[in-house]
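In: Pasting the sequence and the predicted model now:
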Amino acid sequence: MAIPRERVKRLYDEGARSYDLTTILFRLAGLRMQKYRSEVIDCLDLRSGNTVLELGCGTGLNFPLILEKVGPQGKIIGVDIAKGMLDVARSKAIMNNWNNVELIESDLALLKFPEGVDAVLSTGVFGYIPEYERVIENAYDALSSGGHIAILDGKKPENLPGIIFKFILAIGKQYGYTEEYFQVSPWEAVESLFSNTTFNTRYGGMIYEISGVKS
């Protein structure tokens, strides 16, 4: 059973200021999230001037990697349910003069998707959203023909020692991580809608990367 959406919002609001520090603990556990983020963003095949819709943008950890590719002529539309996370992302945008970053506070299941975006990115969000199939369908509709989607998220691991998985759950407990989070399979929705899909796993199968192209 998915964690209630209001609880997700509350946990991320409360933990927003320490979220980036928490990612360091994942790194100590061997999770190379920055590398995985870079890999999945490379799957978007971004060009200068592209518009990227990021679902569950959090504190903006992906923003520098995206902006490096789309440049000042491009744009990021970042969406998150937690105002606290967006406040941190907004502070980063102001500090770095990222004037081409637009932030939207919204539940992804209720989001009115913009039209004609070049790419859709999501990292670490779909285990919270029972309606993930509908969200992915909306992402498909929002993309221009030839646009790319890429998702980096977690699933039930096949080859990860149980003690390490429990450690990861303990680190993420303050953000609502549960075993149920890792039991959904959004990549199946991507594979059913998009062409040229690529699916890879990392970290003993606990991390997956799925990408595809809108024909």
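Out: Perfect, I can see it now.
In: can we go C-alpha only for contacts and neighbour counts from here?
Out: Will do.
In: any idea which helix or strand carries L86?
Out: Following DSSP states H and E, one finds L86 within helix 83-95.
In: buried ones in that helix?
Out: Residues of helix 83-95 classed as buried: 83-90, 92-93 (neighbour count, 16 or more other C-alpha atoms under 10 Å).
In: Ok, stretch 109-123 next?
Out: Buried, per 16+ other C-alpha under 10 Å, within stretch 109-123: 111, 113, 117-123.
In: swap in stretch 200-215?
Out: Per 16+ other C-alpha under 10 Å, stretch 200-215 contains these buried residues: 201-203, 206-214.
In: max-length strand in the chain?
Out: Ranked by number of residues, the top strand in the chain under DSSP state E is strand 143-154.
In: alright, now check it against this:
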Amino acid sequence: MVTDRRDGNSPPSGSSTDDDHIAHLERSRTVWDRWSDWYEMSERDLEPMREAAIDRLDLRPGDRVLEIGCGPGVNFERIRHEIGPAGELVAVDYSPEMVEKARERVETHGWENVEVRRADATTAEFDEPFDGALATLSLSVMPDIRRATQTVSQSLVPDGTFVVFDIGTIPDGPARVLNPLIRRFLRWYANWNPDGDVVASLEAVFDNCTIVDTYMADTTYTVVCEKRKSA
């Protein structure tokens, strides 16, 4: 079971940016509630990239998996196929509409080992560790990317894997002149966090991170991070 000391609605106490954190969460709720009825297009078009990211988790039957920013549950069927009925998937999202649609998907398929909770991934806590974790097109919209990354790391078993498929600006070349437009679009479309750096946050928290796949002029990418084994 996932728990959250602040009911998933507030930032870490004592933060000097509490108001910004809350404001970002509320913008995310509004944006993703709005897009919840139109996610099928993204689900279909990005399926090969999401499937390739899940492959990188190298899941086994009986594994426990955490998904942050699960949206309407587009990854559930594939993950459950890998972990089987003996495994467990815990998924969190902040958008009430996305959570509702994810729960409807679970109920429709009768998946008893999939739990969907509404929570802020930067503050959520979990009762048991996970073998692997996944974030597809969600980490870059978190109000505090570094804190969300720490949440995942703390929730993984030693030697656990965190796979992130995400989107950003053009990293190099003359096409970088388009980055201001890309930033504006992503901010409007997905409440993308312009002050965050997904890769840098992952590298700061995890012991080993590698960009394993890139797509669309390197604006979308998959990163695999490994947590260090216990001594």
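Out: Nice, thanks for sending it over. Quick caveat, the model's predicted, so the values are computed rather than measured.
In: picking that back up, the helix holding L86 of the first structure maps to which residues in the second structure?
Out: With TM-score structural alignment applied, helix 83-95 of the first structure matches the range 96-108 in the second structure.
In: that older thread, among the buried residues of stretch 109-123 of the first structure, which are located in helices?
Out: Among those, no member falls in helices (criterion: DSSP state H).
In: Tell me which of these fall in strands.
Out: 117-123.
In: can you give me the strands in the second structure?
Out: Under DSSP E, the second structure gives strands at 2-3, 64-68, 88-93, 114-118, 125-126, 130-136, 156-167, 208-215, 220-226.
In: got the ones you listed as a markdown table, with distance to I79 of the second structure columns?
Out: Shown next, in a markdown table, are those (distance: least, C-alpha to C-alpha, whole Å):
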| stretch | distance to I79 of the second structure |
| --- | --- |
| strand 2-3 | 18 |
| strand 64-68 | 8 |
| strand 88-93 | 8 |
| strand 114-118 | 10 |
| strand 125-126 | 19 |
| strand 130-136 | 10 |
| strand 156-167 | 13 |
| strand 208-215 | 20 |
| strand 220-226 | 16 |
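In: Take the buried residues of stretch 109-123 of the first structure and write them to CSV, including distance to I77 of the first structure.
Out: CSV is the format used below for those (distance: C-alpha to C-alpha, whole Å):
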residue, distance to I77 of the first structure
L111, 12
F113, 10
V117, 9
D118, 11
A119, 10
V120, 10
L121, 10
S122, 12
T123, 14
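In: and D45 of the first structure, how many neighbours does it have?
Out: 15 (other C-alpha atoms under 10 Å).
In: Touching, it and I149? I think so.
Out: No. Counting by C-alpha atoms under 8 Å, D45 of the first structure stays clear of I149, with 9.7 Å between them.
In: now V31 of the second structure: how far from E82 of the second structure?
Out: 31 Å (C-alpha to C-alpha, to the nearest Å).
In: The strands of the second structure: which one's closest to D144 of the second structure?
Out: Closest of the strands of the second structure to D144 of the second structure is strand 64-68, at 13.2 Å (criterion: C-alpha to C-alpha).
In: State the span of the first structure onto which the closest one is aligned.
Out: Using TM-score structural alignment, strand 64-68 of the second structure pairs with 51-55 in the first structure.
In: how far apart are that stretch and its match in the second structure?
Out: Its matched residues in the second structure lie on average 0.5 Å from stretch 51-55 of the first structure after superposition (mean C-alpha distance after the TM-score superposition for the first structure).
In: re earlier: among the buried residues of stretch 200-215 of the first structure, which pair sits farthest apart?
Out: Maximum distance among these (C-alpha to C-alpha): 28.2 Å, for Y203 and K214.
In: From the centroid of the first structure, which residue is nearest?
Out: T123 (1.9 Å; C-alpha atoms, centre = their mean).
In: Surely that residue touches I149?
Out: No. The criterion here is C-alpha under 8 Å, and T123 of the first structure misses it with I149 at 11.3 Å.
In: Run a quick neighbour tally on W188 of the second structure.
Out: Each residue near W188 of the second structure was counted by other C-alpha under 10 Å, and the total is 12.
In: just V79 of the first structure next, same as before
Out: 22.
In: just to revisit the earlier point, same list (the ones in strands among the buried residues of stretch 109-123 of the first structure) but as a markdown table, adding distance to V135 of the first structure.
Out: Formatted as a markdown table, these follow (distance: C-alpha to C-alpha, whole Å):
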| residue | distance to V135 of the first structure |
| --- | --- |
| V117 | 15 |
| D118 | 17 |
| A119 | 14 |
| V120 | 11 |
| L121 | 12 |
| S122 | 11 |
| T123 | 14 |
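In: Output the longest helix belonging to the second structure.
Out: Per DSSP H, the second structure has its longest helix at helix 18-35.
In: mind listing what the residue nearest to the centre of the first structure touches?
Out: Contacts were defined as C-alpha atoms under 8 Å, 6 or more residues apart in numbering; by that measure T123 of the first structure touches 37, 55-57, 151-153.
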